Structures are given as structure tokens and as C-alpha cells.
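Enquirer: Provided below are the primary sequence and the corresponding predicted coordinates.
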Amino acid sequence: MARPRDAELDEAIIRATRNRLVSDGYARMTIGDIAADAKVSRPTLYRRWATKFDLVVDALDYGFRQQEDLYTLDLSRLAPRDAFAEAVRRLDPAYYNPDAMVLMADFAGETIRTPELLEILREHAVEPRLALLENLLGELEELGAVRAGLDRRTIATLCFGSYFAAFYRGDPREDIAPAVVAALWPVLAPPS
């Protein structure tokens, strides 16, 4: 009979993996470095995860599970413009994880060698964020708080993309949501 896994040890390995993803990137991080950082042996790590990719998938899943509550928004307590602003804020990759931009850039760079990483990122970090804004726009449309027939996907993509443009320009991320809302809300709001 196999011994039960030690949850604290697993978490130490996951945290070490997440830190190495940020500092070294997927291609340069090694199982040996992760094992050393987590203060475990390589065999201990390999008993839990067969490959570096499997370990990274679990490390990403760990972060995604912590973010799940970010993808719901209670409209009942917010004015329509404020709800839109909050949804745009939550599109920020760094809303929960300050290292998210670095991780996303690394995974984009790995697309040719390890396309599965980008697919995991799309499924768990990009699409839920975009769906939050798209669903909110649908709810606001039903309430008559925004114009009918908006291209919700394009609006969500533009808002999400603004964080990447600001990151590369060196603009402060705190300024992004208010600027995006100021620029887009007059176009989204129904005619008076």
C-alpha cells in the first residue's frame, strides 16, 4: 500500500514551481532547481509528478483555483457603469497574481515548443475573464443600461488587450480601468 501524500510537501513543491516559472520561465526551470527550492529530493518530486509539464499543470491549476471567485460579479449592488469598471479591473492579469503578465508572456513564447501551456492559459485564465465582461454586458443590455447588439467579444478583447499594451508601454496598471471605462462607456451607453 502506498503512503498518503503529504499536503504540505506538495504545496511547497507547487509554490517552488510557481516561483521558478516567474524567475526562470518554463524552458529554463529544472526539476532539480524546484526540488532544491522545495527542500525535497528529485525522487520525491518524481513520485508525485512524472514530468515537468505535469508539475506545471498542477502549479497553474493551484493558482486558477484561487482565482475562481474573481469571475463572478454581483450586479445588484453596483450602478451599470461601476459594474462595467469592476469587470474591466478584473480583466487585469495581475488582479490576483502580480506575476501573471510575466507568466503569460513566457507561455506565449513557449507556443511553438509547448502549445499546451498556452491552451491551458486560455481555458483557465483568459476565457473566464473575457466571459465575465461579456456576460456582464449581456446583463446590462437586458436591463437597457447599454446599447443593444454590442459586439461583446470584441469589447472584452479590447479591454483585456489594454492591460498588455499598458504593460509593454510601462503605463501604471491602476490607470487602465478608469481610462478604458472613460473611453468606452459613452459608446456603450444607450442614447439618451
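Expert: Alright, I've got the coordinates. Everything numeric here is computed off the predicted structure, so don't read it as measured data.

Enquirer: From here on, just use CA atoms for contacts and neighbour counts.
Expert: Noted.

Enquirer: Any idea how many residues pack against Arg113?
Expert: 10 (other C-alpha atoms under 10 Å).

Enquirer: Which of the three states applies to it?
Expert: Classification of Arg113 using DSSP: H, G, I helix; E, B strand; the rest coil returns coil.

Enquirer: For the spatially most central residue of the chain, which non-adjacent residue is spatially closest?
Expert: Geometric centre of the chain, nearest residue: Ala125, 3.6 Å, by C-alpha atoms, centre = their mean. Leaving aside its sequence neighbours, Ala125 sits nearest to Phe64 (C-alpha to C-alpha, 6 or more residues apart in numbering; 7.0 Å).

Enquirer: also this one, for the comparison:
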Amino acid sequence: MDAQRASSGGRPRDAAIDEAIILATRKRLVRDGYARMTIGDIVADAKVTRPTLYRRWKNKFDLVVDALDYGFRKQRDMHAVDLSGLEPREALVEAVRRLDPACYNPDAMVLMGNFAGELPRTPELLEILRTHAVEPRLALVEEVLRQLRDRQVFQAAIDVRTIAMMCFGSYFAAFYAGEPREEIPERVVAVLWPAMARA
């Protein structure tokens, strides 16, 4: 969202209103899921009018896309450390830490589960989830792994995609197993590092 982006009437957008609507949408997605969530609920929660919302988003689906983007951007902006300045193992641990869906939003696992549950009715939601929430996180870890491989820290044959997916999946496994997510980065890297590193 861009606060300077003009509405159809030509006036600058109010970033506070945008954020209020987005946050209301994210809460409703967790509480009600996509199918049960209504524009009426969102405008009531955000304390805005329907025309205010529809000047910004043409429908519920477009609003949800922005709501997912918002969450990923907030999580990305929480991390100020430049990974390129870290020692190789520390860089990977930090990259895995940034995979955590619940880092910014504690309800992220429920939110993502709700999207998966909508698959029979709204299959395009899963693609939106992949594009706006999953792939950006995987890409971060893949890039760190490629850089470390290029620096010959790892074996040339490592499969960066599979490793990134394993790291991401560990957060979901921990969630369902009731394991503490804070320990995942160190635990996962401790297992993977010996298998990937050059002798």
C-alpha cells in the first residue's frame, strides 16, 4: 500500500485508514475464515464506511491479497541485520529464523490453515498464499544457501529448494507437535549443517 497513491477522487490515500482496514481483515480471516468473512464485518471493525473500503479495493479477494502482503512486509521490516555480514552458519540460522510465519503475527498458522481449508471452495486462495506468503520466505533462504554454496561453504550439489522447504516445514511440524518455535532455527541448522558443509 502506498499512502501517496490517490483514490479515484484524486485525493491522497490516508495510510492510517488503509492499515485499519487491513488489520481488521487479518483478524477476521483468523476468526471467521475467508468464506464467512464479510465486507460489512470488516468496515464495522475498522470503523470506516463501505465506500471508503471500495475506493481502495474493488472486492474481498483483492483486499485479502493486500492483507497477506502487509503481513510479509511487516515481518521483513522487523529484521535489520544484514545477512551478508554474518558468518556462514549464523547467516543460515538467521535466514531460517525469518521463515517463521508467526514472527510478526502469532495467529499466522491459523490464518494459513484457514486458507488451506478454503481449497474446495476458493482454490485461488491457495495460490495467493503461495505467491504472497510462502514463496517470498523460501526465496530468502534459497538465496542465502546459493550464496554460501557459491562461496564454497557447502557442497556444490546441495538442493537449495528442498532444504528451504524442509526449514519452512519445520515451523508447521513444531506448531502441531506443540514444540517451541523459538528453538527451531538453531535445531534445524544443527542437523542440516554437517550434511551440507564441505569436509
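Expert: The structure has been received and is ready for your questions. Keep in mind that this is a model prediction, so the values were computed, not measured.

Enquirer: Identify, by residue count, the longest helix of structure 1.
Expert: Determined from DSSP state H, the single longest helix within structure 1 is helix 7-28.

Enquirer: same for that helix, what does it pack against?
Expert: Applying 3 or more C-alpha pairs under 8 Å, 6 or more residues apart in numbering; DSSP states H and E, one finds that helix 7-28 of structure 1 makes contact with helix 31-38, helix 52-67, helix 100-109.

Enquirer: Report the aligned residue range of structure 2 for the helix or strand that the second one is followed by.
Expert: Put plainly, it is helix 52-67 of structure 1. Per DSSP states H and E, helix 52-67 of structure 1 leads on to helix 80-91 as the next helix or strand towards the C-terminus. Here helix 80-91 of structure 1 aligns to structure 2 at residues 88-99, judged by TM-score structural alignment.

Enquirer: Which positions within that stretch qualify as buried?
Expert: Of the residues in stretch 88-99 of structure 2, those buried under the neighbour-count criterion (16 or more other C-alpha atoms under 10 Å) are 88-89, 91-99.

Enquirer: And stretch 6-17 of structure 1, by the same measure?
Expert: Buried residues in stretch 6-17 of structure 1, defined by neighbour count with 16+ other C-alpha under 10 Å: 10, 12-17.

Enquirer: hmm, who's touching the longest helix of structure 1?
Expert: With contact meaning C-alpha atoms under 8 Å, 6 or more residues apart in numbering, helix 7-28 of structure 1 is reached by 29, 33-35, 37-38, 45, 55-56, 58-60, 62, 99, 102-103, 106-107, 110.

Enquirer: Return a ChimeraX selection command for the buried portion of the residues you listed.
Expert: One line in ChimeraX is enough to select the buried ones among the contacts of helix 7-28 of structure 1; burial here means 16+ other C-alpha under 10 Å:
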select :29,34,35,37,38,45,55,56,58,59,60,99,102,103,106,107,110
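
Enquirer: residue in structure 1 matching Leu68 of structure 2?
Expert: The alignment partner of Leu68 of structure 2 in structure 1, by TM-score structural alignment, is Leu60.

Enquirer: tally of neighbours for the nearest residue to its match once chain neighbours are set aside?
Expert: Once flanking residues are discounted, Leu60 of structure 1 sits nearest to Arg18: 7.6 Å by C-alpha to C-alpha, 6+ apart. Neighbour count of Arg18 of structure 1, defined by other C-alpha under 10 Å: 23.
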